[in-house]
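S.K.: one predicted model, sequence on top.
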Amino acid sequence: MMDPESSELFNYTTGRFLTNDARRLQERRRVFNIPGLFNIIAQAVHCEPGQIVDFRKLGEGGLNRVFLVTLDTGLRLVARIPYPLLTPKAHAVASEVATMDFLRLKGLPVPKVYSYSFTSDNEAGTEYVLMEYVKGIDLSGIWADLKEHEIISLMDQLTTVESALMSIAFPAGGSIYYTNDLQELGSEGVLLDGQLDGNASEEKRFCIGPDLSVPLWYGRREQLEVFRGPYEDAKSVLLAGAMKELAYLDQFGAPRAPYERLRREHYNYEQQPPSDHAQNLGRYVRLAPSLVPDDSTLSAFCIRHPDLTDSNIRVSTENGGLQILSVLDWQHATVLPLFLHAGIPGFIQNEEDDVSRKMIAPKLPDDFDKLPGEEQEQERELLRRRLVHYHYVLSTATYNRVHHKGFVYPLNSFRRRIFIHASAIWEGETIKLLCALIDLVLGWEDIVTDGTPCPLVFTEEEIRAADKLHRALTTTEGQEMFLRYHVGYGDDTWVPTAHYETAKALGEELKRRTLEACAGVEDSDKVYGAVQANWPLDDMDEAEFEEFK
């Protein structure tokens, strides 16, 4: 009998975490009934359980574990099982399946779903999704080596897919569900009428229900009885996240130190009151309706991939060309106004670079041949990043003009930024929202062009204090980058399993050196104690940690 304590099928083995490792691994541990899952697979693809000749872990993502199932007929399919940390689990599984089915019916390159369950009440004892295995390779495997003609072809294909996706009209905002599933989850939705070529029975299967954006459900927010959609207009979208967070602070808010421990120094290591953030959320609620663009086409509801990266695009390199085969991972997909979806995907955008930002045609420097080998490699990589950004924007302008209009619309990136800050979970700080509000007030006439006066005023003292704190906090970004580079960790202090012991030792050595350096500063004992208590690579107190996870 398989030991659930040690089996890699049930446990997270891809990486470790430098802080709260045991907790992070437990959140990703999922024991299930393998014979029961095999029975489910057999029923889904009309075979016998004994015809399953191979079952192995294919990969582990941030929220799910993926298995490759092989039959004796050669058929392969994917079984995906969510971790316990997925939020909100039932809604997320149900919505993703319905979204994928709906988009396939609309002709988008999305895997076929064979079977699913958004509850653990089944033979496998777990939520699951069984779907088509898409041949080919992940784009991430060749991303760094693409030539310019391949980049152009890929960007043309990608923006064409996005155009087809974003041209689907929706009667409301939120997330897509099967109508019956949403009713089983205790909600009613807005039917997607007129979207599937007049097939009334198919259309009634789908509806728009609650918005699955993670900040709306994170942690104890899932317990709140707050409005999460369906949204009738852009204004209701802009307000929902802030109203949710106000409700959270009212019910659960308590003073806390900033979650990012490197930033605590600039708050004198003191706990921050939730009332400050509640005040800024209230200010945002007053101003949010003015963020709706004057151009009504930018407020039309549309859907976009929730987290487009090179690792969830499946491609073929056969026959000498690069072809997009499928776009994977639609968990937490949302239907929102176009102006809140518009923008260049993170793995493509290179906006911190002046050449990319100004859309100057990329090329190697004139003295490239005279540069040392290492600098030539750096210039080639810089050129590749610029080419990807440049051709995505050009292809979007050609094949997805509505989207292009969205991300070049005046101050549209600011509208998205302040909306994100107002919807985000409170982690002991309010400075990002406060600075965005100040920018909005100071630039009011550029956002609201009809002459309506701004109902909010900041004093010069408030503006100076916010700017001073913001500038001080930017120093922590360099400190964080230094730690990441020298220790070698990613988000949530993740490291590859093989690098864990080395990374732990490097982190401890940096901590030791930092504490030694405290000896020569003013109030050395106080500084030493503060660093010791707030070192960012130490485990965090579980009681404090529970507030965020």
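M.R.: Arrived safely.
S.K.: going by C-alpha atoms from here, please, whenever you check contacts or count neighbours.
M.R.: Will do.
S.K.: specify the local secondary structure of residue 55.
M.R.: strand (DSSP: H, G, I helix; E, B strand; the rest coil).
S.K.: so what's it closest to, chain neighbours aside?
M.R.: Among residues not flanking residue 55 along the chain, residue 69 sits closest, at 4.8 Å (Cα to Cα, 6 or more residues apart in numbering).
S.K.: any buried residues in the host helix or strand of the one you found, and which?
M.R.: Assigned by DSSP states H and E, residue 69 belongs to strand 64-71. Buried residues in strand 64-71, counted by 16 or more other Cα atoms under 10 Å: 64-71.
S.K.: residue 329: which of those is nearest?
M.R.: residue 64 (9.9 Å; Cα to Cα).
S.K.: tell me which residues touch the closest one, please.
M.R.: 80-83, 86 (Cα atoms under 8 Å, 6 or more residues apart in numbering).
S.K.: the structure to be compared is supplied as follows:
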Amino acid sequence: MVSRFSWFSRKGKAAPKDWNANEDFFHFTRGRFVYDGGQQLAQRTRRFNINALAEIAAKAAGAGHCVKVEKCPDGMYNRAFIFTMDNGTQVVGKVPNPNAGIPHYTTASEAATLEFMRTVLQTPVPRVYAWNSKLDEQNPVGAEYIIMEKMPGIPLSHVWDSLDPPEQLKVFLQVFRMQKRWAGTRFLKFGALYYAESIATATSTSGPVSSVVPAKCVYINEDGERVDDTRFTIGPAVGREWVEDGRQAGWWSISMLDYLTAAGLKEKVAIENLQYIPKQMVIVYGPDGLYQPTLAKKLSAVDYYLKAVKDLIPTDADAKLVSGGHLWHNDLHCESILVNPEKPTEILGIIDWQSVQISPLFQNDIDPSFLGYDGPELKDDDLTPPELEDTSSLDAAGQALAIRTFYKTSLMVAWRMLVKEKDPSQYTAIRFRRSLRGHLLNLGKSTFTLGEAHTRALFLDLKAEEPAFPLWFSETEKAEIERDALAVHQGTELMKDIADRLTERDLWPEKGLIESENYEAVMAELRSIKGELMAQFAKSEADRKIFEELWIFDC
């Protein structure tokens, strides 16, 4: 039986330490949110028995008891702690936030995915010591959890900017080798990976979480051999786009068409049950020339997608290179890559594997985000390394920006050249993802939250390029789509202006989050910006009402 307290000594000589007394352990304390603040915090608040978790961590680590618990910086979807034991051992404990995903499946899939990545794909990920995805009498913690290895190293963010270009190349070469293994292992079904015993075992073509009947884990390895791994099974997808904003689809399937169709169907269900316009920090909505999202427009976009999805799937000679299912880490930023502090070009670990799933190669982020490239799209037929332009006429800030842009572009060109030469499947996936069809397949999985105007405009473009494409638009629809495209462009440019204005004062709330000490300052600035925009776009009381309803920020 797990006690209420975590004791310093099992001999009773020391007083118990009640970790549950620390309220910060159960709340999001990294900052404040600038939109839907109350709801955002509620989604990241979870009370559980951390004393019990500390005892489980000690047992998993082979230690006597836990002597110290440290909360890591809050994640957006989970809470992590470092447990230090009486023998000096440290382990990490993770508890999912309420917004992390489908109960049971998100944790169960993460545990299995880590094991597969570590033992099959030879990726340096944390070893899992213990986990529990059930909330029953056998779980004294009162929450799902994973106890895992505390990997050595420091975040790449601590050293990346200080590395010279040849050193940065050494880092991305290691990432490329990992991704080549991921791309070289092709699953025959789509969804998420689980231990076979964690969900019921059977064979299925496709289905929602409510009728879970998982499929066998079969994949083609790097040597082209078929492997039937009985340790694992493939079940409901756990990616964010399947579970956020009230979605509870979690489909999995044998064929790509089933999978991509399910992506559109779960968007349609979410839209039909729409109770509010989802907020996104990429566009300003409003009246008088700004875009106004509606249920009808969202349904129109998803209906176009569902009618056309079978004609969007690649069918040319390269189709086989991008059509398989792959496990992929789609958020390889500088915080999720751990490097050796003594030899910062050596990667020691990759962390943050929650919600990783098996999806088509072209729907994965082949270009890792730690490269930091945010310039124009590189052309397939021109991967010539850039030249640094003359900066003598620029001021110091302009010169620094030009040099930084040059190095980022050079690094991105080097990455693309490497991928193109050494792994045709990844490069083909990049090219298809950037095509009209690739864009539409990616937009189709998120129409509920954002992108319906862009989706409809891209379908119109595709129809213009390919008159035989099986969609038809009336003149009225064409005019509305074109107006909406202009309105979306204006709204996104306005949000970029807001971001630039706040960034100049170090007040831009990335992902809606700002440091607590800067909250009042950023809200004051946003109130001022709101007043300026209302004066420009809200000419009547009706316009002001629309603007207020669609304004994203809590001011």
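M.R.: Done, it's in. Everything quoted here is computed from the prediction, not taken from an experiment.
S.K.: how alike are these chains, TM-score-wise?
M.R.: The TM-score (TM-score structural alignment, normalised by the length of structure 1) is 0.85; 517 aligned residues with a Cα RMSD of 3.3 Å.
S.K.: could I get the contacts of residue 64 of structure 1 in a markdown table, plus columns for distance to residue 447 of structure 1 and secondary structure?
M.R.: Formatted as a markdown table, the contacts of residue 64 of structure 1 follow (distance: Cα to Cα, whole Å; DSSP: H, G, I helix; E, B strand; the rest coil):
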| residue | distance to residue 447 of structure 1 | secondary structure |
| --- | --- | --- |
| 80 | 44 | strand |
| 81 | 45 | strand |
| 82 | 42 | strand |
| 83 | 42 | coil |
| 86 | 37 | coil |
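S.K.: any idea how far residue 151 of structure 2 is from the counterpart of residue 61 of structure 1 in structure 2?
M.R.: Here residue 61 of structure 1 is matched to residue 75 in structure 2, going by TM-score structural alignment. Counting by Cα to Cα, to the nearest Å, the gap from residue 75 of structure 2 to residue 151 of structure 2 is 17 Å.
S.K.: looking at the two, which is more packed in?
M.R.: For residue 75 of structure 2 versus residue 151, the count of surrounding residues by other Cα atoms under 10 Å is larger for residue 151: 19 against 14.
S.K.: how about that one, secondary structure?
M.R.: coil.
S.K.: could you find the counterpart of it in structure 1?
M.R.: Matched across to structure 1, residue 151 of structure 2 falls on residue 134, judged by TM-score structural alignment.
S.K.: please apply the same query to residue 106 of structure 2.
M.R.: By TM-score structural alignment, residue 106 of structure 2 lines up with residue 92.
S.K.: equivalent analysis for residue 400 of structure 2, please.
M.R.: Using TM-score structural alignment as the criterion, residue 400 of structure 2 maps onto residue 377 of structure 1.
S.K.: same question for residue 448 of structure 2.
M.R.: Per TM-score structural alignment, residue 448 of structure 2 is aligned with residue 426.
S.K.: let me know the next secondary structure element after the lengthiest strand in structure 2.
M.R.: Identified as the longest strand of structure 2 according to DSSP state E is strand 226-235. Following strand 226-235 of structure 2 in sequence order, the next helix or strand is helix 240-243 (DSSP H and E).
S.K.: re the thing from before, closest to residue 214 of structure 1 among the buried residues of strand 64-71 of structure 1?
M.R.: Of all the buried residues of strand 64-71 of structure 1, residue 214 of structure 1 sits closest to residue 64, with 15.1 Å by Cα to Cα.
S.K.: residue 209 of structure 2: how many residues sit nearby?
M.R.: Neighbours of residue 209 of structure 2 (other Cα under 10 Å): 17.
S.K.: er, residue 83 of structure 1 actually
M.R.: The burial count for residue 83 of structure 1: 25, using other Cα under 10 Å.
S.K.: thank you, goodbye.
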